[in-house]
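Trainee: sequence first, then the predicted structure, then my questions.
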Amino acid sequence: MAFRGPKVWLWRWRRNPLRRRADAVETWVLLAAWLLTVLAGVLAGLTTARTVEQDMARERVEWRPVVALLAEQAPGTAASGTASSDQVWAKVRWSARDGSTHTGQARVHPGSGVATPVTVWTDPQGRMVTEPATPSEARTRAGLVGGIAGACAASVPFVAGRALRRRLESRRIDQWGYEWARVGPLWGGRMRG
């Protein structure tokens, strides 16, 4: 294990006669990559979260519950005290705001008869949609989606910075090998003489 002295803060920016141009370039690449990583992640995450939350707020305003009627007998047999997880899919019919009739599939209790009322949610065009998210559910979903979007956006400059840094390091090692090949034999000759 190599001996390492005390860690010096901002050592990459200090003047050093042994520091090469490649070292300075690597320093700035590293700084730029970290700044872009943080900026991209935060901006993408906040923008995405805000957009998702606004979309869900719009859904809460525009989507409306409508009473639909069963168009056919629901499969299964009616049982008292059935849980919502015991519901089955059945065909329902409802009227939109413009008076047009729509049909679709909704979850109902097994054995429900024809014309049994069922509440479904519809969009402004009368199409069936899921129940909109509550404000707290919307915040949670927006936070999760924003976090994922931020992480994905941050990974791009992070990976690009790592690749560029690896390329600079490879180039620096090649340069060091070239310099060693040029100076090494001269230095070795002095040691023998």
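Mentor: Here it is on my side, so go on. Numbers count the residues shown, from 1 in each chain.
Trainee: please make it C-alpha for all contacts and neighbour counts, starting now.
Mentor: OK.
Trainee: in stretch 84-101, what counts as buried?
Mentor: 87-88, 90-96 (16 or more other CA atoms under 10 Å).
Trainee: look through this protein and tell me its longest helix.
Mentor: Secondary structure of the chain per DSSP state H: the longest helix is helix 135-192.
Trainee: that one - contacts with which helices or strands?
Mentor: helix 21-62 (3 or more CA pairs under 8 Å, 6 or more residues apart in numbering; DSSP states H and E).
Trainee: in addition, the following structure is provided for comparison:
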Amino acid sequence: MAGTRRTTMTGVRCWRWRRNPLRRRSDVVEARIVLATWTLALLGGAFAGQAAATAVDRDIAARRAEVHAVAVVLLEDAVKIPPTTTGFDDGRVWARVRWTSADGVTHTARTKVDPDAAAGTRVTAWFDSAGDPVSGPPTATRRTVEVAGAGVLAASGAGLAVLAGGRLIRGRLLRRRLEEWAAEWERVGPQWRNLSGGKG
């Protein structure tokens, strides 16, 4: 019984693909539009997601290539201060550090370091090619999250855009079909009422 019902339901869903006296040309067109829409949504979404993920990954790699790690010495305690404003907080604090470059010159600067480190502690800080302190590159975990997030967002956006376009086209086809049915009923309705004994 369950097998028969499943077969019947499948037949109901796929009636536009089989030859039958009720199927119109617009039904075939709509079925092909549905198939094309889902195919384009899946393929387009996958392509857009892959392209976005690759672009973000390249951007992170380029940012990482522009900075370098330097072993520095804290000149003061890195004390965590409660934030006074709302916004992004990576958990690190500003502290003054000192380091000696390859040419033997001693430098000092303020940069972000992990909190609760005492003065005199050697820590790692990040600097750009000009020697200015910058935020370090994202960790491997954060990089994975950013790349995956960009891919998912792009894939979802592209897929939803295609599905919305397909739904719009189907809506127009439905309105046209209803108009055709109304016109046909205007033509056939009086004859049907006469045959059924009603008044024309």
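Mentor: Yep, it's here. From a predicted model like this one, the values you see are computed outputs, not experimental measurements.
Trainee: make a markdown table out of the buried residues of stretch 84-101 of structure 1 and add secondary structure and distance to Gly150 of structure 1.
Mentor: Written out in a markdown table, the entries for the buried residues of stretch 84-101 of structure 1 read as follows (DSSP: H, G, I helix; E, B strand; the rest coil; distance: CA to CA, whole Å):
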| residue | secondary structure | distance to Gly150 of structure 1 |
| --- | --- | --- |
| Gln87 | coil | 38 |
| Val88 | strand | 39 |
| Ala90 | strand | 41 |
| Lys91 | strand | 41 |
| Val92 | strand | 41 |
| Arg93 | strand | 42 |
| Trp94 | strand | 41 |
| Ser95 | strand | 42 |
| Ala96 | coil | 39 |
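Trainee: and these, which is closest to Glu72 of structure 1?
Mentor: Nearest to Glu72 of structure 1, judged by CA to CA, of these is Lys91 at 6.3 Å.
Trainee: residue contacts, the closest one?
Mentor: 70-72, 74, 103-106 (CA atoms under 8 Å, 6 or more residues apart in numbering).
Trainee: swap in 10 Å and give it another go.
Mentor: The contact partners of Lys91 of structure 1, taken as CA atoms under 10 Å, 6 or more residues apart in numbering, are 68-74, 103-108, 114.
Trainee: same check on Leu39 of structure 1?
Mentor: Shown in contact with Leu39 of structure 1 (CA under 10 Å, 6+ apart): 33, 45, 150, 153-154, 157.
Trainee: His102 of structure 1 now?
Mentor: 68, 92-96, 126-128.
Trainee: let's see that with 8 Å instead.
Mentor: His102 of structure 1 makes contacts with 93-96, 126-127, as judged by CA under 8 Å, 6+ apart.
Trainee: three-state assignment of it?
Mentor: strand (DSSP: H, G, I helix; E, B strand; the rest coil).
Trainee: one more: Val8 of structure 1?
Mentor: Assigned by three-state DSSP, the conformation of Val8 of structure 1 is coil.
Trainee: which one of the contacts of His102 of structure 1 is nearest Arg172 of structure 1?
Mentor: Arg127 (62.7 Å).
Trainee: gap between the closest residue in space to the closest one that isn't next to it in sequence and Glu169 of structure 1?
Mentor: Nearest non-adjacent residue to Arg127 of structure 1, counting by CA to CA, 6 or more residues apart in numbering: His102, 7.4 Å away. Between His102 of structure 1 and Glu169 of structure 1 the computed distance is 65 Å (CA to CA, to the nearest Å).
Trainee: and Gly147 of structure 1, what pairs with it in structure 2?
Mentor: Gly147 of structure 1 maps onto Val152 in structure 2 when the alignment is built from TM-score structural alignment.
Trainee: so what's the residue count around the closest residue to Gly113 of structure 1 other than its chain neighbours?
Mentor: With sequence-adjacent residues excluded and distances taken as CA to CA, 6+ apart, Gly113 of structure 1 is closest to Gln73, at 4.8 Å. Per other CA atoms under 10 Å, the neighbour tally for Gln73 of structure 1 reads 16.
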